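>>> Got a predicted structure here, sequence first:
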Amino acid sequence: MKVTLSRLELVNAIGKIQSIVSSKPTIPILANILIEAHQETLTISATDLTVSMQVQMGATVEEEGGITLPARRFFQLVRELTTGEIVLHTNEEEIAFIEAGTSQFRLNGINQGEFPSLPNLAEAEKFSIGADELKGLLSKSVFAAAREDSRHVLNGVLMQIENGMATFIGTDGKRLAKVDSAVEISADHKGSYLIPLKAVEEIVKSVDTEKGVKVSLMADKIAVEHDATVLITKLLSGDFPDVERVIPAESAFTLTLHREELMALLKQVSLFTTDKSHSVQFTLSAGELTLTANSSEIGDGKVSMPVDYSGESFEIAFNPFFFHDILRHSKDETVTFGMTNPFSPGLITDSTTAQFVIMPMRLASTV
C-alpha cells in the first residue's frame, strides 16, 4: 500500500474514531486501527467488538492495500507532525513507513486479516432521519439511562419502530425519558433495538452533518451512516422494562412551571443535600411552590416561586439533580408537571412528544 494524504483531513478522521478504540482491549488487535486504501479513498476502521466505526477520506492511492497500526501511537504521531501532506506506505512484513517532509518514521503493524470483519449492510432494513432530529431524540432519552447498572438492559436506550414511528426510551429505574418521531420507513416494519450507552453517545457526538442520516436495522445490530462515516453497534440483549406501566396515564393535578426559574432554584437548594440524601422537599400551598433541603452537617436551604395552585397543601420529595436534568433537556419556556400523591411518580411534559417521569423520594430527615 502506498498513499499520499492530507494531514489535516487525517487529524479530523482520527478525532471522529479515536474514542472507539478500547483503552483496555480484550485482544491485542483491538488496540489497532485498520487502514485500507482503495481507488481514491482511504478507509479507517476501529472496533471494540461492540461498537465499530469507519471513516473515509480522499487520498492519492498509488498502491492499494491495507494494514492495522497501533491506534494510540499512530494518532499521537499524526497530531505532532507539521507538514501539510503525509506519505504512508507498507511492505510485506507489515511495517508502515510514514514520511512527512524530511521526517521519516517506521511503525510495526499487524496483518489486516486479523482485524474483525464488519457486517454487510446491504440487506438491512433502512430509514432516513434528519441529523439534528436524531441527535435530539437520543439526547432527550440517553440522559435518563443507567450507567453500569447490574441490570444491563438499562445501560442503553431502547429504540422501538412501529407504524412509521421511532420511539426512544431511557431509564435507570428512578427516572424515565420517552420521546418519539415519525421516520421514513416501511409502515409494516416493527422491531425493538436496545442500543448500548457508548454507541448512543458516539452517535450524538459524531453526527455533525446538515444532511440526513441513514439508519440500518439488523436483528442484532444497527448502523448509522452520515457523510463519510459509518457507526455500527451490537445491540444489548434482554427484556427492557414495560415502561408504559410507569408513565402516569393521568394526574390528580398539574402545574405549569417556568423552566429556567425552577432550574435556578433547584441548583440553589441542592447545595444543601448530601451524598447520602439527594432529597428536596416540594411543598405546594396556595399560589406558591416551596423547595426545602436540610442537613445536620451542612445547614438548610429554602426557596420558592409563584405557581397557579389553589388546592390543599401538598408535600412530595424528589432528587433535585434528576429533576434539573429533565428540565435541561426541555427547551420550552414552561413545562407541565403532573402529580397524584407523594408516593406516585411525577410526569413532566413540554410542547414536544417527550414524556419525562421522575420517581418520588423519601423526605430527608431533619436530624
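Sure, I can see it. Not measured: the values here are computed from a predicted model.
>>> going forward, measure contacts and count neighbours with C-alpha atoms only.
Will do.
>>> Now do the residue lying closest to residue 59 once chain neighbours are set aside against residue 58, distance only.
Nearest non-adjacent residue to residue 59, counting by CA to CA, 6 or more residues apart in numbering: residue 5, 4.8 Å away. Remark: distance between residue 5 and residue 58 (CA to CA, to the nearest Å) = 7 Å.
>>> Same question for residue 338.
Distance of residue 338 to residue 58, computed by CA to CA: 54 Å.
>>> Specify which residue of these two has the higher count of neighbours.
Set residue 338 next to residue 58 and count neighbours by other CA atoms under 10 Å: residue 338 wins out with 20 against 17.
>>> Structure two is appended below for comparative analysis:
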Amino acid sequence: MKFSVTKEKLLEGLQQVQNVVSTRTTLPILSNVLLQAAEDEIHLTTTDLDVGVRGSCEAHVDKTGATTLPARRLFNIVRELPSSEIQVDVDGKNAASIRSGQSFFKILGLPEDEFPPLPKFEGAKVVTIRQKDLRDGLRKTSYAISTDETRYVLNGVLFSFKDNKLTLVATDGRRLAMAEIELEFPRSHEADLI
C-alpha cells in the first residue's frame, strides 16, 4: 500500500475515528486504526467492539491495500509533522514508512485480517443529519443520561424520527432533556431508537 495525503486531510480523518480507540485493551488490534487505500481516498476504521467508526479522507493512492497501525501513535506523529504532503508506504510485513519533508518515521502495524469487521447494515434506512445539528442536540440532552448501569434503558438518548423532525430525549429518572432538529426524510423512515 502506498499513498500521499496532505497533513490536514489525514489529521481530520484520524480525528473522526480516534475517540473510539481503547487505550487499555486485552486485544492489541483494538488500539489500531484500519487504513484501506482505494482509488482516490483512504478509509479509516476504529472499533472497541461496542462502537465502530468509519471515516475517509482524500488522498493520492499509488498502490491500493490495507493495514492497521497504532491509532494514537499515528495521530501524534501526523499532528507534529510540518504542514506539507505526507507519504505513507506500507510493506508486506505491515511496517509503515511515513515521510514528510525532512521527517521520517517507521511504525509496525498488524495485518488487516486481524481487525474485527464492523457489522453490515443491509437494507438500513438512512437519514442525513448535519454534524453541527446532531452535536448541538446531543450537547443539549446528554447531561441527563443515567449513569446507573442497573437502569440500562436510561443509559442512552432516544432518537425519535417523526413528522420531519428528529427529537432527542434523555432522562435519568429525575431530569428530562429534549432537543428538536428539523429534517426532511420519507415517512417510511419514521422510527424511535435508543
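Nice, thanks for sending it over. As the structure is a prediction and not an experimental result, all values here were calculated from the model.
>>> what TM-score do we get after superposing?
The pair, once superposed, lands on a TM-score of 0.87 when counted by TM-score structural alignment, normalised by the length of the second structure; 194 aligned residues with a CA RMSD of 2.2 Å.
>>> re the thing from before, helix or strand right after the helix or strand where the residue nearest to residue 59 of the first structure lies?
For residue 5 of the first structure, the host element (DSSP states H and E) is strand 2-6. Sequence-wise, the next helix or strand downstream of strand 2-6 of the first structure (DSSP H and E) is helix 7-17.
>>> so how far is that next one from its chain's centroid?
21 Å (CA atoms, centre = their mean, to the nearest Å).
>>> Give the other helices and strands that the next helix or strand after it contacts.
Sequence-wise, the next helix or strand downstream of helix 7-17 of the first structure (DSSP H and E) is strand 32-38. Applying 3 or more CA pairs under 8 Å, 6 or more residues apart in numbering; DSSP states H and E, one finds that strand 32-38 of the first structure makes contact with strand 41-47, strand 60-63, strand 65-70.
>>> mean per-residue distance, the second one to the second structure?
Overlaying the second structure shows strand 60-63 of the first structure at a mean distance of 0.9 Å from the equivalent residues (mean CA distance after the TM-score superposition for the first structure).
>>> what's that strand packed up against?
Packing partners of strand 60-63 of the first structure (3+ CA pairs under 8 Å, 6+ apart): strand 2-6, strand 32-38.
>>> Could you single out the most deeply buried of the ones you listed?
When those are scored by mean count of other CA atoms under 10 Å, the highest mean neighbour count falls to strand 32-38 (a mean of 23).
>>> Quick check: that one compared with the second structure, mean distance?
Looks like 0.7 Å for strand 32-38 of the first structure (mean CA distance after the TM-score superposition for the first structure).
>>> can you give me the angle that strand makes with strand 2-6?
100 degrees (axes from the mean of the first three to the mean of the last three CA atoms, to 10 degrees).
>>> picking up where we left off before, got the helices and strands packed on strand 60-63 of the first structure as a markdown table, with distance to residue 91 of the first structure columns?
Converted to a markdown table, these look like this (distance: least, CA to CA, whole Å):
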| stretch | distance to residue 91 of the first structure |
| --- | --- |
| strand 2-6 | 9 |
| strand 32-38 | 14 |
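>>> Quick check: residue 121 of the first structure touching residue 214?
No. Between residue 121 of the first structure and residue 214 there is no contact under CA atoms under 8 Å: 11.2 Å.
>>> Which one's more surrounded, the two?
Taking other CA under 10 Å, residue 121 of the first structure and residue 214 do not tie; residue 214 has more neighbours (19 against 15).
>>> List the contacts of the closest residue to that one other than its chain neighbours.
Once flanking residues are discounted, residue 214 of the first structure sits nearest to residue 128: 4.6 Å by CA to CA, 6+ apart. By CA atoms under 8 Å, 6 or more residues apart in numbering, residue 128 of the first structure lies in contact with 183, 184, 185, 212, 213, 214, 215.
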